[in-house]
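Q: need a structure here:
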Amino acid sequence: MDTLPPLSALPSGGRLTVDLSALVGNWRTIRSRVGAAEAAAVVKGDAYGIGLEPAARALHAAGCRTFFVALPRGGVRLRAVLPDAVIYVLNGFFDGAGPVYTAARLRPVLGSRAEVDAWLAETGGSGEPAAIHVDTGMNRLGLTRDEAVAVAADAGLLARLRPALVMSHLACADAPGHPLTAEQIRRFTEVRALFPGVPGSLSNSAGVDLGPEVHHDLVRPGIALYGARWAADRPPLEPVATLEGRLIQVNEVPAGAAVGYGAAFRAERPSRIGIVSVGYADGYLRRAGASDAGPGASAAIGGMRVPLAGRVSMDMLAVDLTDAPAELCRRGGWVELFGRTVPVDEVAGHAGTIGWELLTGIGDRYERRYVGG
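A: Down below sits the predicted model:
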C-alpha cells in the first residue's frame, strides 16, 4: 500500500487565513492608546481560535512580553515557544498541578482565599510570582473586598506570597455609560491602594478607551486584538481571521424549490445554489442559516455578498449565487464566510451570539494559512 500523505496535506472543506500583520497592528494600536501602561495579550481559547503558537510568536516579536491564558495546558504550550515571556493563568491554581506551574514558570491568578492558601502550601511560601484577583462587582472569580483587606493586613502572608499583580475584571465596559463600570473603577482603586508597590490591572479590551483610571499599569486586551467588535460604541480594529468554505456543487433550482433540511427555505425565483463544505461541525453556527421566515447571514464570493439559503447542516451550508458572476460559481471555488467582506460580528449577530463564540468555536477541519507577521 502506498504511503498516505499527512492529514494536513489532505483536502479540506474550508480554510482559515490568519493575517498576523493585522494582529500585530491591532496590538500596536492598543498600545498607543494606553499611555504608559503595558499592553499584554490574552491568548486563551487557542488565541481566540486563530492558533496560539503563531499568534504568540508574532506578538512577542512585536514587543509584547506578558500573556494571559485560561488553563495550565495553554501556559505549557506558550512556554514552549516563548521561553522568556511572563505567563498568567486566568483560571487560577489547579490542585495537584503545582510542578507544572513551577516547571513552566506559570503565574496563577489567585481568585479566592482558599486558592491563595493552596498556592502557598504548594510553593512553601517561596514567593513564586502570582497575581491576586479581587472581585469588584462581576461576582465570578476574585477575592471579596474583606478577603483582600485581610490578605493585605497580614504582613507574614504577604511576605510569603509577594504578589506580582493585583487585578480585577470589568463586567459591563462594552456597554457605554453602564453604572457598574464606574463602581468597579472606584472599588478597584480602593483595593489596589491596599497593596502599595504592586502593579495593577483592570482593563480588558472594553477598557482600552476609558482612560488612565482604568489602564493602571497593565491592560489585558483579548477580542480587540483579533479584529472583532469589543464595545457597542467603538468600531473593531483590523480583521485578522478570514474563514472560507469550498464550493463542492452548484445546482440550478426552479422557483419554489426547497433547499436544505425541513424545506425551511424556498427559492423565490430560478436560482443558482452553491453547496459549501462547511457546517456546524466546523463551528459555523446553525442559527446563522436562512428560512422563508427571515434572512440569515451573508457570505461573499469574489468580494460580492451572497445570502445563505436554508439551514446550516452538520457539514454543509448553501448560498444563493444567482446574482454572482457565473465564472466564480464553479465547483472547487471558495466562498468567504467571514472576513474583510463579511465581518465576523455580523455573522455572529445572525446566529444570536457574539464574535467571541464564533472565533473560538472554529474547528480543526480547516486548512490553516498564516500570512504577514
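Q: only C-alpha atoms for contact and neighbour calcs from this point on.
A: Fine.
Q: buried set for stretch 158-172?
A: Residues Leu161, Arg162, Pro163, Ala164, Leu165, Val166, Met167, Ser168, His169, Leu170, Ala171, Cys172 are the ones in stretch 158-172 that count as buried (16 or more other Cα atoms under 10 Å).
Q: Same question for stretch 111-125.
A: Buried-residue list, stretch 111-125, by 16+ other Cα under 10 Å: Gly111, Ser112, Arg113, Glu115, Val116, Ala118, Trp119, Leu120, Glu122, Thr123, Gly125.
Q: Now do that stretch: everything it contacts.
A: Here stretch 111-125 makes contact (Cα atoms under 8 Å, 6 or more residues apart in numbering) with 92-93, 95, 98, 110, 126, 132-134, 141-144, 147, 160-161.
Q: Quick one: buried ones out of those residues?
A: Neighbour counting by 16+ other Cα under 10 Å classes Gly92, Phe93, Gly98, Leu110, Ile132, His133, Val134, Leu141, Gly142, Leu143, Thr144, Leu161 among the contacts of stretch 111-125 as buried.
Q: quick one more, to check against the first:
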Amino acid sequence: MSDSREGLLTIDLQAIGDNYLDLCGRLASGSRCGAVVKADAYGLGMTEVAPALYRRGCRDFFVATQAEGERLRAELGGDVTIVVLTGVRAGAELECARAGLIPTLFTLQQLRNWVDLCAQASIEAPCAVKVDSGMTRLGMTPEEFEQLVADRELLAAANIRLLLSHLACADEPAHPQNRVQLEDFKRAGERLRAQCPEVLLSLANSSGIFLGEEYHFDIARPGSALYGVNPLPGTPNPMRQVVELSLPIVQKRHVSSDRSVGYGATQSVSAGSWLAVARGGYADGILRAQGGRGCGWGSGKRLPMVGRVSMDSTTFDISGLSEAEREALESIEVLNGELTVDEVAEYAGTIGYEILTSLGNRYYRRYLRS
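A: Alright, predicted model coming up:
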C-alpha cells in the first residue's frame, strides 16, 4: 500500500509514451524522434521515464551532464545514443568516451582536446558540435564555425556525428527569429555536410516540432512536451497530462473572527471561513509565488490558496464546500487534469518546466504503467 502521508505524486508513464508517439507521428518522413531526459527527466525520475520511452522505440536520448549520461547508460545498456548537451569538462574527456557518451562541443579548443585525447588513448569516440544560430548561449560562433569547416585535418579526425543548435522562440510560431535561426542552421549544415556527409542535424525542440517539417531535420529532441507541458502556449494542449499531485490535509479550522493568514499577514479571511492546511510547501515545489494567486482542487471544486506558501505547508480556503464535503476532504490536489502544469505555472509567473523540475523528493511517487 502506498504511503502518501507526505503527498502523492502520480506520474503516468503511459501518457509519456503516448506523447512520444504523438510527436513521432508529427515528424517529416526520414526524421526521427529523440527524448530529452535531463534534470532527472524534468523532475519525474529518469530511471523510470527513460525505460518507458525506450519501450516505445526511442533510441536517442539527450542529457545535460556526464553524470546523468552515465546513470542512463547503466539503466539502458549499449544500444542507445546518449548526447550530453552541456559538453564535457576538461580532464573528463576519456571518462566520457569510455562511458559511450557523445559530448556536445562548443569551441574549437574543446574539439581539438577531444580529438587529441581520444587519439592518445586509441579510442574512436564520436562527438557532437553545437553551432550558435542566434540564441547567443552555448555554441560555436560564426567565426569559429568558419575556422572549423576550413580545417580539413581536424574534421577528418573529429568523428562528428551530430550538428545541433537551439531555437530561442519556438513557442512563438510567428516570431521572425525562428526563420532566421532556421536559415543559419541550414547553411551551417550544408557547409559541414559538404565534408562530413554522414553528420546528422538536429534543431527542433518540443515547440520546434510544431513549426513545420523544415525544422525537423534528422533528429528532433523534445523534452517538456513529453511531460505534458503545452508546446503551443495560448492554444489547446495537444499533449496528454502526465502528473497529478495530491497533498494531505493536516488541519482543518473554522475562523471565528476576521483574521490574517500566513507570513507577512498579506491576506485575510472573514469570520465564518473554513481553512485547510495541507502538508507541502515551497520545499516541495509549491512555489512561493503561487501564494494568494493559485488554487487547489477538492470535492470537484477549485479551492483558493490563502496567504503565503510556507516551506512545509500551504493553506486553502475551503469555505465553498458543504459540511459533508469538508468532513470527507482528506487531501487537496494541486496538479491534475483540471489544474495543469501550464496553469499552475501561470499562477506562479513562471513556465511549466520550472513547476516540474521543482517537485521535491518528499512525495511518495506512484508510476502508472500500461
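Q: Now the TM-score, please.
A: TM-score of the superposed chains, computed with TM-score structural alignment, normalised by the length of the second structure, equals 0.93; 361 aligned residues with a Cα RMSD of 1.8 Å.
Q: coming back round to it: narrow the buried residues of stretch 158-172 of the first structure to those in strands?
A: Among those, DSSP state E puts Leu165, Val166, Met167 in strands.
Q: To which residue of the second structure is the last one aligned?
A: Right, the one you point to is Met167 of the first structure. Matched by TM-score structural alignment, Met167 of the first structure corresponds to Leu164 in the second structure.
Q: returning to what we had before: filter the buried residues of stretch 111-125 of the first structure down to just the ones in helices.
A: Arg113, Glu115, Val116, Ala118, Trp119, Leu120, Glu122, Thr123 (DSSP state H).
Q: Going along the chain, name the strands of the stretch 151-300 of the first structure.
A: Secondary structure of the stretch 151-300 of the first structure, counting by DSSP state E, counting those that start in this stretch: strands at 165-167, 200-201, 218-219, 241-253, 258-259, 265-266, 271-276, 298-301.
Q: Quick one, which of those gets closest to Arg65 of the first structure.
A: Distance to Arg65 of the first structure, taken as Cα to Cα, is lowest for strand 218-219 among the strands of the stretch 151-300 of the first structure, at 11.1 Å.
Q: with the second structure superposed, average distance for the closest one?
A: Mean deviation of strand 218-219 of the first structure relative to the second structure after superposition (mean Cα distance after the TM-score superposition for the first structure): 0.5 Å.
Q: how close does Ile87 of the first structure get to Val76 of the first structure?
A: 9 Å (Cα to Cα, to the nearest Å).
Q: neighbour-wise, which of those two wins?
A: Using other Cα atoms under 10 Å, the more surrounded residue of Ile87 of the first structure and Val76 is Ile87, with 28 against 19.
Q: Show me what that one lines up with in the second structure.
A: Residue pairing (TM-score structural alignment): Ile87 of the first structure is matched to Ile82 of the second structure.
Q: Repeat that for Ala281 of the first structure.
A: Using TM-score structural alignment, Ala281 of the first structure sits opposite Ala283 in the second structure.
Q: Once you drop chain neighbours, what's closest to its match?
A: Met311 (5.2 Å; Cα to Cα, 6 or more residues apart in numbering).
Q: ok, now which ones touch that neighbour?
A: Applying Cα under 8 Å, 6+ apart, the residues near Met311 of the second structure are Gly280, Gly281, Tyr282, Ala283, Asp284.
Q: same thing but at 10 Å, please
A: When contacts are counted by Cα atoms under 10 Å, 6 or more residues apart in numbering, Met311 of the second structure touches Arg279, Gly280, Gly281, Tyr282, Ala283, Asp284, Gly285, Ile286, Leu287, Arg288.
Q: before we move on, the earlier item: would you list the strands of the stretch 151-300 of the first structure in JSON lines and tack on distance to Asp364 of the first structure?
A: Putting the strands of the stretch 151-300 of the first structure into JSON lines (distance: least, Cα to Cα, whole Å) gives the following:
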{"stretch": "strand 165-167", "distance to Asp364 of the first structure": "33"}
{"stretch": "strand 200-201", "distance to Asp364 of the first structure": "33"}
{"stretch": "strand 218-219", "distance to Asp364 of the first structure": "30"}
{"stretch": "strand 241-253", "distance to Asp364 of the first structure": "12"}
{"stretch": "strand 258-259", "distance to Asp364 of the first structure": "27"}
{"stretch": "strand 265-266", "distance to Asp364 of the first structure": "29"}
{"stretch": "strand 271-276", "distance to Asp364 of the first structure": "17"}
{"stretch": "strand 298-301", "distance to Asp364 of the first structure": "21"}
